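# For reference, the sequence and a predicted model appear below.
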Amino acid sequence: MIRRISELYSYRQMLKSLVLTDLRTRYKGSVMGFLWTFLNPLLLLAIYSVVFSFIMRQNIENYPMFLFCAILPWTFFSSCIQSCSGIILRNSNLVKKIYFPREILPLSVIIAGVINYFFGLVILIPSLLLTGIHINISLVAFPLILFVQTLLVLGISLIVSAMNVYFRDLEHIIAIVLQAAFYITPIIFPISMVPKEFQFYFLLNPMTEIIQAYRNIFYYGVMPDFSHLFLYLLYSLIVLVIGWAIFNKLQKSFAEEI
């Protein structure tokens, strides 16, 4: 793996180019262009505020912010995995014609996803302050939480991007699985609302702890449970190692399969 990481570093200019291409093509041809990076989360927040403040009122104080703190990392998670599931096939010309570390393709999507998440924070943090939620020292835990999530997303993305080359229906199955996963992750509700006998099953979902950690530092203003977070860091590293091993095994025949 060390050798592969060194090789990836030597192709850093290609990685940078792919990331920039991903960011540019998201809104290519639209009138607003790159401004949609900020407008999308802003409009989403406006919709949540109207719907959950006037139509579907919740007992949770400042519910739009409660929801928005979780929606942003979930969007990063789901959009990256969905996009990576077809990334090899979408770049079949590159894969067949030139040599480069194939891991660059899913990695470029993840990095672009992280950048988009940061753009979402440009909307989230001022919105929290405007609604009376104060940002405090707990925000120092943000890099660790993001690191844990990014490792997890990369590991899963390596698996699905490689397997989809051989099993093309996987891309469509992933979309359905992600829709189902949304409802078994405490995004629209706190984990405390889940009956105690079922909470164990929710905690098997790694995104449960990650979403709760984000919500703790942004919404509640408290430090996350570091013992749980470090446990999920280990879990994410295991997923990454397995994902990398599967990807390296399957990538040998990418050109023939495509």
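Done, it's in.

# make it CA atoms for all contacts and neighbour counts henceforth
OK.

# check which helix or strand covers the residue at minimal distance from the centre of the chain.
Geometric centre of the chain, nearest residue: residue 77, 2.1 Å, by Cα atoms, centre = their mean. Per DSSP states H and E: residue 77 is located in helix 63-84.

# which of the residues in that helix are buried?
Buried residues in helix 63-84, counted by 16 or more other Cα atoms under 10 Å: 63-74, 76-84.

# who does it touch, helix- and strand-wise?
helix 36-50, helix 104-130, helix 142-166, helix 170-183, helix 206-215 (3 or more Cα pairs under 8 Å, 6 or more residues apart in numbering; DSSP states H and E).

# And for the fourth one, what's in contact with it?
The reference is to helix 170-183. With contacts defined as Cα atoms under 8 Å, 6 or more residues apart in numbering, helix 170-183 is touched by 78, 82, 85, 86, 160, 163, 164.

# Pasting the second one now:
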Amino acid sequence: MSSTNVKDLVFQIAKRNIYLKYKGSILGVFWSFLNPLFLLAVYTFIFGFAFKTKWGGESLASYPIILFSGLIFHFFIIELLSSSSQLISGNANYVKKVVFPLEVLVISNFLSQIFNLLIGAALLSIAVLVTGGNIFKVIFALVIVLPPFMILTLGISYLFSSLGAFIKDITHVVNLASTLFLFVSPILFPMSVFPDVVKWIVYLNPVSLVVIEYRAIAFHVESFSVYGYAAYCTAAFVIFLLGRWVFNRLSRGFADVV
């Protein structure tokens, strides 16, 4: 299969995934806007108004936007891990085709999840614009942090797709870990609130550093670390290569377990 045909196939399956997700619903793709807005409202009420949470010296009104800037990355990676862990078993008709390139499934699923991330980023940009913030910094921050984050999460998607074919419990583990990922990260609170003894655990969360660096550039509520960013980029490439290698090795047995 030529590279052009593979590219077309990736985009066709990605569009199909987005269509199937909202097929039959009245609001359709509009749910991609409603879901993050609803969760944002809930977290804003609980932490912003009930507990009067502020982000450092920032005003109470700025908390929802800063919070949402972290939630969009959290929502993305949880959805990606959940869909990746069921990817092979849910596409048995493709897996059992001898000539079908199985990497297409991983990449197309990844692109369909990126679609939701970009919708969240668009909502964030609109909120910043409406509240009089600097939208250029918000967009620039996304340009800086998104490439290594995409490489990292694509590598993780390869890993979860290949392991999920053999270990069905991974899907349930992801569902249980989604709340833990949220609280063991600098999404709801600044990194400074975590004791030094547990900060290394927080940094193991794949969204922690990208959220810190993003907010450092966009809102100046965290400190941007060049060394941290360089380490993140390096780790992203390593995990990507590892994930793809594992996927290619294990893909030989996918047809036997689906």
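Perfect, I can see it now. All values reported here derive from a predicted model rather than from experimental measurement.

# Next, the TM-score between them, please.
Remark: TM-score between the superposed chains equals 0.88 [TM-score structural alignment, normalised by the length of the first structure]; 253 aligned residues with a Cα RMSD of 2.3 Å.

# just to revisit the earlier point, which residue packs closest to the residue nearest to the centre of the first structure, ignoring adjacent ones?
Nearest non-adjacent residue to residue 77 of the first structure, counting by Cα to Cα, 6 or more residues apart in numbering: residue 153, 6.2 Å away.

# Out of the contacts of helix 170-183 of the first structure, who's the most crowded?
residue 85 (27 neighbours; other Cα atoms under 10 Å).

# Can you report how many residues lie near the residue lying closest to that one once chain neighbours are set aside?
In space, residue 85 of the first structure comes closest to residue 161 once its chain neighbours are excluded; the distance is 4.3 Å by Cα to Cα, 6+ apart. Using other Cα under 10 Å, residue 161 of the first structure is surrounded by 27 other residues.

# Please name the residues that touch residue 161 of the first structure.
Counting by Cα under 8 Å, 6+ apart, residue 161 of the first structure touches 84, 85, 86, 87, 88, 106, 247.

# okay, those residues in JSON lines with distance to residue 5 of the first structure next?
Below are the contacts of residue 161 of the first structure laid out as JSON lines (distance: Cα to Cα, whole Å):
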{"residue": "84", "distance to residue 5 of the first structure": "19"}
{"residue": "85", "distance to residue 5 of the first structure": "22"}
{"residue": "86", "distance to residue 5 of the first structure": "23"}
{"residue": "87", "distance to residue 5 of the first structure": "20"}
{"residue": "88", "distance to residue 5 of the first structure": "19"}
{"residue": "106", "distance to residue 5 of the first structure": "14"}
{"residue": "247", "distance to residue 5 of the first structure": "14"}
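
# which pair in the residues you listed spans the largest distance?
86 and 247 (13.7 Å; Cα to Cα).

# how would you label residue 230 of the second structure: helix, strand or coil?
Put simply, residue 230 of the second structure is helix when judged by DSSP: H, G, I helix; E, B strand; the rest coil.

# Tell me how far it lies from residue 210 of the second structure.
As judged by Cα to Cα, to the nearest Å, residue 230 of the second structure and residue 210 of the second structure stand 11 Å apart.

# Those two: who's more crowded?
residue 210 (25 against 12).

# List the contacts of that one.
Residues in contact with residue 210 of the second structure (Cα under 8 Å, 6+ apart) are 145, 149.

# show me what contacts residue 238 of the first structure?
Under the criterion of Cα under 8 Å, 6+ apart, residue 238 of the first structure has no contact partners.

# Which helix or which strand is home to it?
Per DSSP H and E: helix 226-250 holds residue 238 of the first structure.

# how far apart are that helix and its match in the second structure?
For helix 226-250 of the first structure, the mean deviation from the second structure after alignment is 0.9 Å (mean Cα distance after the TM-score superposition for the first structure).

# right, and the helix or strand after that helix?
helix 254-257.

# Remind me what that following helix packs against, helices and strands.
Short answer (3+ Cα pairs under 8 Å, 6+ apart): helix 254-257 of the first structure packs on helix 92-97, helix 142-166.
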